[in-house]
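S.K.: sequence first, then the predicted structure, then my questions.
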Amino acid sequence: MRLSPLHTRRRRLTAVAVALPLLAGGTALAGQATAESPVHTITSEVHDSVGTLFTATNHLVDIPGVVPVGEEGHVGKEYIVVWAGDENVADTSGQDIADTPLAVGAVKELSELPTDLPGQDFLAVIDADADSATYGQVVNTVTLGPLPENEPHHMQYIHTAGDSIYAGGLFSDITYVFDTDKLPLLELSGVSNPVDTPCGSVPDAYWVLEDGTAYGTYMGGPDVPGPCQYTNGEIRVGNGFAGSPGSVVRLDREGRTLAEVPAALPTAEFPEDCHNLPVLPTATCANPHGIQVREDLDTMVTSDYCEPRNIILDPVKAPDHKLCRPTVRTWDITDRNNPVVRNVTKLPDGPRRETNPAHEENQAIMETTVTNLPENKGAFAESMCGGAIFYAPDITAPEPAWREVFDNTTAALSVDPDVIEGGGCDGGGWVQTSLDDKYLYHAVIGRGPGAQFPEDQGTTKMIYTLDIQALVAAGDSVECTIDTILEVAEGGEEADCPALVDVLEVTDTTSGGPHWGALDNYVANGDGTYSETTDVDRIAYSNYFVARTGIDGNHRVCIADVEDGVMTVDEDFRDEARGGTCVDFNRLRWPHGETGNAKPHSMIFAVAGGDVR
């Protein structure tokens, strides 16, 4: 039994200029970089708690007229920061992946495997100023050392002024923390390694608190099988790395562990549904994936996905579909360093009766999202393999009343009326309320033809918008519930059910599709500064999941303009090399060299803190 180390690190942050800084003078819109533009390298470094040196090397493209933060003539700029992995031969293992219950598309043929050796993962910084001559250009890549093959996964859901970036490595069990005050330059300010989070592994997603610290979900079990003691003194028995139960970790801006607390209850959780491999003495579904927080309500919500060792990390057929989870957790975070699970709810099954039980509506609850306005207390959750949306009107209640309010089949049928199995294992991912609580956005990877059975025509790769105003306005008197097959196909019959506003069909002929998205919560003031806004008119999305599961993607990052919930692909956000719509991460050359294709998993819109008013 070990306590996670607190304040035991020896850290030093240094920025080493290897070449000249960006050129000074002019305005942010002057000039356009070319393929021959100089690249300047600037490296920051930290030592983790056991003395290992980690580095982050910026490769800044010299754009004439762009003046660094803090220098005379600087004009603010908005960027998209993308957390991306280097593509290599370890990304798929062949036919054994195709047989997993979560394989929603065809696996690459061996002849299509990437031939690159493992390389450095990186953060790509993309110009997101639509009025800029370099709009859509990768203006910096920040390569990480010394570890390759982190499998870059999620950062936080949204960036606000002054926030650090928290970025997790799914396979490496590492969280990296970056300072954003000098964007497009990013400085590494901290690293959390497995020693710092002994009771959890496989970091997934993050939520940044008002004080700049962050909660992170560690989906997998303790590093070593057996009992593990958390920072609050509690003990749970786990079955090892990437198994169960997971934890929630609070990190400071230097990556130090302020708290690691158990996601599992001390007693058994739904033993008939919460299986573990190897079997645990106390059954648990505690594999937290999605995380969102309402600090004003002292409440956090996390969603349980799957025991990751047998689904995400190990490309073999999982022997039991009940290693995927039907549960959502609400937490009391009154004591920020000791979040306590208030309730674990098994989400209801819906009216669909699938031949594959892993495709029932409440299977693999990947993501959750909270409402934002002070008068609202609700939250949503979605199922990756179940293809459904759930809602609870009051997450502060001792037992929140979760109910199904939408089936992805409705959205799929609006695009293709011949869909046979719409929601079943369609790969739902990112789900997010608009900041004004009017709309809900949801990304769905889709399913390739023949993925489930020979006559399966597949289902739509898409991002859709729901109008949730009536549902949220109903307060505790919600009537909407999806309980008939007709409602699966046509949407809920009750007046407060979410209404389908728009479906943005995404073209991706690979095994993957759109998995993640981000809201643009910044608006230009016209004087070189930005302000935060709740009136979001752009979203970004990426087409990549985790290649080793057999669900890859075309590796593109796109922007959609949004007006009243209706989405239109931004045709001006174009790849700098090929000229096509969206930024293509399948390319030969990056600012850091000819390293080949990369896998963009998550992204956020960001502005340097000093440029926000």
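M.R.: Everything's here; your move.
S.K.: only C-alpha atoms from now on, for both contacts and neighbour counts.
M.R.: Noted.
S.K.: any idea how far stretch 539-559 is from the chain center?
M.R.: Counting by CA atoms, centre = their mean, to the nearest Å, stretch 539-559 is centred 11 Å from the centre of its parent chain.
S.K.: I meant stretch 193-200, not that one.
M.R.: 21 Å.
S.K.: stretch 272-289 now?
M.R.: 23 Å.
S.K.: what's the end-to-end length of it?
M.R.: 21 Å (CA to CA, to the nearest Å).
S.K.: swap in stretch 367-382?
M.R.: For stretch 367-382, the end-to-end distance is 6 Å (CA to CA).
S.K.: buried stuff in that stretch?
M.R.: Buried residues in stretch 367-382, counting neighbours by 16 or more other CA atoms under 10 Å, are found at 367-372, 376-382.
S.K.: so what's the gap between it and the chain middle?
M.R.: That offset, for stretch 367-382, works out to 17 Å (CA atoms, centre = their mean).
S.K.: list the contacts of it.
M.R.: For stretch 367-382, the surrounding residues in contact (CA atoms under 8 Å, 6 or more residues apart in numbering) are 289-294, 296-297, 301-303, 328, 365-366, 383, 388-396, 428-433, 435-437, 472, 475.
S.K.: what do you get if the cut-off is 6 Å, keeping everything else the same?
M.R.: 290, 292, 303, 365, 388-395, 432, 435, 437 (CA atoms under 6 Å, 6 or more residues apart in numbering).
S.K.: those in strands, which ones?
M.R.: Among the contacts of stretch 367-382, the members found in strands (DSSP state E) are G290, Q292, S303, I365, A388, I389, F390, Y391, A392, Q432.
S.K.: among those, which ones are buried?
M.R.: Buried among those (16+ other CA under 10 Å): G290, Q292, S303, I365, A388, I389, F390, Y391, A392, Q432.
S.K.: contacts only, for the fourth one.
M.R.: Taking CA under 6 Å, 6+ apart as the definition of contact, the neighbours of I365 are S303, D304, Y305, P326, E382, S383.
S.K.: cool, the third one as well?
M.R.: Contacts here follow CA under 6 Å, 6+ apart; on that basis S303 touches P288, H289, G290, V328, I365, E367.
S.K.: for it, give its distance to L504.
M.R.: 26 Å.
S.K.: so V191, which of the three states?
M.R.: Assigned with DSSP: H, G, I helix; E, B strand; the rest coil, V191 falls in the strand class.
S.K.: coming back round to it: pipe the contacts of S303 into TSV and attach distance to V69 per row.
M.R.: As requested, these are exported to TSV (distance: CA to CA, whole Å):
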residue	distance to V69
P288	38
H289	35
G290	34
V328	42
I365	41
E367	36
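S.K.: any idea which of those is closest to L183?
M.R.: Ranked by distance to L183 (CA to CA), these are led by G290 at 27.0 Å.
S.K.: take this one as well and set it beside the first:
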Amino acid sequence: MLSRSSSSRRSRMAAFCAAATLLAALAAAFPSGRSADADTYEIRSTATGSDGRTYTVTNHLVADTRTAEYRRIRREYLLVWAGADQAGTPDAPNPDFIAVIDATRGTPGYGRVVNTATLDDALGNEPHHMQYTWHKGHRIYAGGLLSDTTFVFDVSKLPQIRLSGVAQPADTPCGSAPDAFWVLRDGTAYGTNMGGPDVAGPCRYSNGDVVVGNGFGGTPGQVVRYGPDGRVLAQVRAADLAGEDPKLCPSVPALPKASCANPHGVQVREDLDRMITSDFVEVRNLLPTDPPPTDFDPNLLRDTVRVYDIADRGDPELLSVSRLPVGPRRDADPMTAEPRGAMEVAVTNKPWHRGAFASTSGGGAVYYTPDITDPSPRWREVYDLTSVFTALYPTGTPTAGASGAGWMQVSPDDRYLFHVVVGAGPGTPDSDRVPGTLYVLDLHKLLAAGPDVQCSIDTLAEVSQGGAEPDCPTLAGALPIADVTSGGPHWGALDNFTLGGDRRYHETERITRVATSNYFVQITGVDGNHQVCMALVDHRGRLTQDTRFVDEAKRTPCVDFNRDRWPHGEHGHARPHGLVFAVADADLR
């Protein structure tokens, strides 16, 4: 990704692309910490792993959350999956936790942390992603990138959270590094394992297929189906049994059958019986070193997207592996070419649309295919992040390659595409002063074209000014997000709820708020200022910062996770990553 120091470009890229060292063993487990103080009350829940180990989650709820005055108002919450910035000591460990933030508009406590649900005996997880969107009746699925563990939470009685189950490393031997999740209508979930099998060698998937992998954090990754109790229902092969081109899909060490299967993003269209994943990077060999590696193969940053048939939800079948095309920039550094580092995918939602998008963190480009049911989907570049930077910074325009594009989501009405970018690419003038960005693309012309898409970014003019074809997406809004640390905004969530005339919450297709978290993965050298910010979206897709969403102590916009004291006590700074909006079942129609 980008670096805001004087280190070389390759060191910067290595820092960004290291999704984790993934060589670390599970953190040591310590007993639960002390109670916070009289201003909070505690509620515990437990779950038992497949090996008989008991896990405990303790809610540290702010005392007034059980008063009649607080409960008089139906509330919406923002759940943030966060990791302790420092380990603490064996006698006083700093736990990872889900922060429950009051996201109820127009209330005095807007932005207040009203609960921290701590993992008392599972430390050092490197909390990563949850599902993209929460719906009533669903559990929360949350992955620990370094611990290779997935936690499942019941949020039906918010602000209280209960632990429903835990999937341990031994439950998913064919993959490591849990990343993103998508919850199905039946409450089960698909989740990606970006890394290879826990142990190098052959691994047998649930359907009997056997593939040889090169070990923990390597290749190939997999898709896992989880139950709402945390049980692993299926391990799903992401690798092509025939193998892929070893020059285009290298691994370290090399595999007998090459594969680019390192799935990061995952999204699903149940009505089409399709799942799509994007391959980001083989993660374990990209830990920044001093001096930086001189022989890093750019193809370790993957450029592939995979589509699966999920008619049998328990046995998805890999249908296609597509390579994203190279664009017109022709960057001198092949690591910043448009298709490098396919981190995220986003599906359309309406039954009359069948398209999907893919974005690249290394390349800074957005791709589109109009039909994911096509056995050989054709992907085309439809937007270059240089166009966003040109609109925001007409002079000294940042470079898009290695700018760190992350979370991406299509609005439920299919009108807009939301996308976050960590910062500026290497070579940008004063790159350490360029903030992160949340931007919005208007999709209505592109999707109206149906299968007859003409948009294609294939000239340098289109790189900076947007596509010339009439059906190309256009920039609706862009909002700088202040963070000039080594990182910036990496993840986000759409607020899919609205308060109805019956004074209860309902799901909505009209998005008016977006939350973002300013953090990537600290151990890679790409950190962030640890703030969670809120943006407002108007009816034309234009963005403004929600200045009423403030830190309860500093009274400044954005909730700052760099604080000494939490509801669970004085445990210091925390690193916010995954986030999602949710409402208690009793308050949601």
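M.R.: Perfect, thanks for sending it. Just so you know, these numbers come straight off a predicted model, no measurement behind them.
S.K.: how about the nearest residue to the aligned partner of P480 of the second structure in the first structure, chain neighbours excluded?
M.R.: Counting by TM-score structural alignment, P480 of the second structure lines up with E505 in the first structure. Spatial nearest neighbour of E505 of the first structure, excluding adjacent residues (CA to CA, 6 or more residues apart in numbering): M462 at 4.4 Å.
S.K.: so the corresponding residue of the second structure for the one you found is in which element?
M.R.: With TM-score structural alignment defining the correspondence, M462 of the first structure maps onto T437 in the second structure. Assigned by DSSP states H and E, T437 of the second structure belongs to strand 436-442.
S.K.: so the counterpart of L163 of the second structure in the first structure, which state does it fall into?
M.R.: Alignment note (TM-score structural alignment): L163 of the second structure maps to L188 of the first structure. Taken by three-state DSSP, the conformation at L188 of the first structure corresponds to strand.
S.K.: wait, doesn't L188 of the first structure sit right on T180?
M.R.: No: using CA atoms under 6 Å, L188 of the first structure is not in contact with T180, being 9.3 Å away.
S.K.: out of these two, which sits in the more crowded spot?
M.R.: L188 (26 against 23; other CA atoms under 10 Å).
S.K.: and the closest residue to the more buried one other than its chain neighbours, how many neighbours does it have?
M.R.: Sequence neighbours aside, F178 is the residue nearest to L188 of the first structure in space, at 4.5 Å (criterion: CA to CA, 6+ apart). By other CA under 10 Å, 22 other residues sit near F178 of the first structure.
S.K.: quick one, what contacts F178 of the first structure?
M.R.: Taking CA under 6 Å, 6+ apart, one finds S164, I165, E187, L188, S189 in contact with F178 of the first structure.
S.K.: give me that answer again for 8 Å
M.R.: Per CA under 8 Å, 6+ apart, neighbours of F178 of the first structure: S164, I165, Y166, L186, E187, L188, S189, G190.
S.K.: go on, E361 of the first structure?
M.R.: So E361 of the first structure contacts P348, D349, G350, R352, S383, C385, G386, G387, A388, G423, G424 (CA under 8 Å, 6+ apart).
S.K.: now distance to Y157 of the first structure too, for these, in TSV please.
M.R.: Formatted as TSV, the contacts of E361 of the first structure follow (distance: CA to CA, whole Å):
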residue	distance to Y157 of the first structure
P348	26
D349	28
G350	28
R352	31
S383	18
C385	22
G386	23
G387	21
A388	21
G423	24
G424	26
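S.K.: return the member of the residues you listed nearest to P194 of the first structure.
M.R.: S383 (28.5 Å).
S.K.: stretch 80-88 of the first structure corresponds to what range in the second structure?
M.R.: Using TM-score structural alignment, stretch 80-88 of the first structure pairs with 78-86 in the second structure.
S.K.: tell me, how many residues neighbour S156 of the second structure?
M.R.: 21.
S.K.: got the contact list for the helix of greatest length in the second structure?
M.R.: For the second structure, the helix reaching the highest residue count under DSSP state H is reported as helix 9-17. Residues outside helix 9-17 of the second structure that contact it (CA under 8 Å, 6+ apart): 1-3, 281, 283, 286-289, 292-293, 301, 335, 341, 362, 402, 404, 426, 524-526.
S.K.: that older thread, identify the farthest-apart pair in the ones in strands among the contacts of stretch 367-382 of the first structure.
M.R.: Q292 and A388 (18.7 Å).
S.K.: what ranges do the strands span in the stretch 51-200 of the first structure?
M.R.: Along the stretch 51-200 of the first structure, the stretches classed as strands by DSSP state E, counting those that start in this stretch are 53-61, 78-86, 122-127, 138-145, 165-169, 174-179, 187-192.
S.K.: the fifth one vs strand 78-86, what angle?
M.R.: Which is strand 165-169 of the first structure. Per axes from the mean of the first three to the mean of the last three CA atoms, to 10 degrees, the angle that strand 165-169 of the first structure makes with strand 78-86 is 20 degrees.
S.K.: now swap in the fourth one and tell me
M.R.: For strand 138-145 of the first structure and strand 78-86, the angle between their directions (the same axes, to 10 degrees) works out to 40 degrees.
S.K.: post-alignment, strand 138-145 of the first structure versus the second structure, mean distance?
M.R.: Compared with the second structure after fitting, strand 138-145 of the first structure has a mean deviation of 0.6 Å; criterion: mean CA distance after the TM-score superposition for the first structure.
S.K.: contact partners for T213 of the first structure?
M.R.: T213 of the first structure touches R250, L251, D252, R253, counting by CA under 8 Å, 6+ apart.
S.K.: now those in TSV, with distance to R403 of the first structure?
M.R.: Output for those, formatted as TSV (distance: CA to CA, whole Å):
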residue	distance to R403 of the first structure
R250	30
L251	33
D252	35
R253	37
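S.K.: what about the longest helix in the first structure?
M.R.: If you go by DSSP H, the first structure has its longest helix at helix 408-415.
S.K.: how much does it stray from the second structure?
M.R.: Averaged out, helix 408-415 of the first structure is 0.6 Å away (mean CA distance after the TM-score superposition for the first structure).
S.K.: that helix packs against which elements?
M.R.: Here helix 408-415 of the first structure touches helix 485-490, strand 499-505, going by 3 or more CA pairs under 8 Å, 6 or more residues apart in numbering; DSSP states H and E.
S.K.: I539 of the first structure: which of those is closest?
M.R.: That would be, of those and by CA to CA, strand 499-505, which comes in at 11.8 Å.
S.K.: mean deviation, the closest one versus the second structure?
M.R.: Counting by mean CA distance after the TM-score superposition for the first structure, strand 499-505 of the first structure comes out at 0.8 Å.
S.K.: by contact count, what packs against that strand?
M.R.: So strand 499-505 of the first structure, by 3+ CA pairs under 8 Å, 6+ apart, packs with helix 408-415, strand 462-467, strand 566-569.
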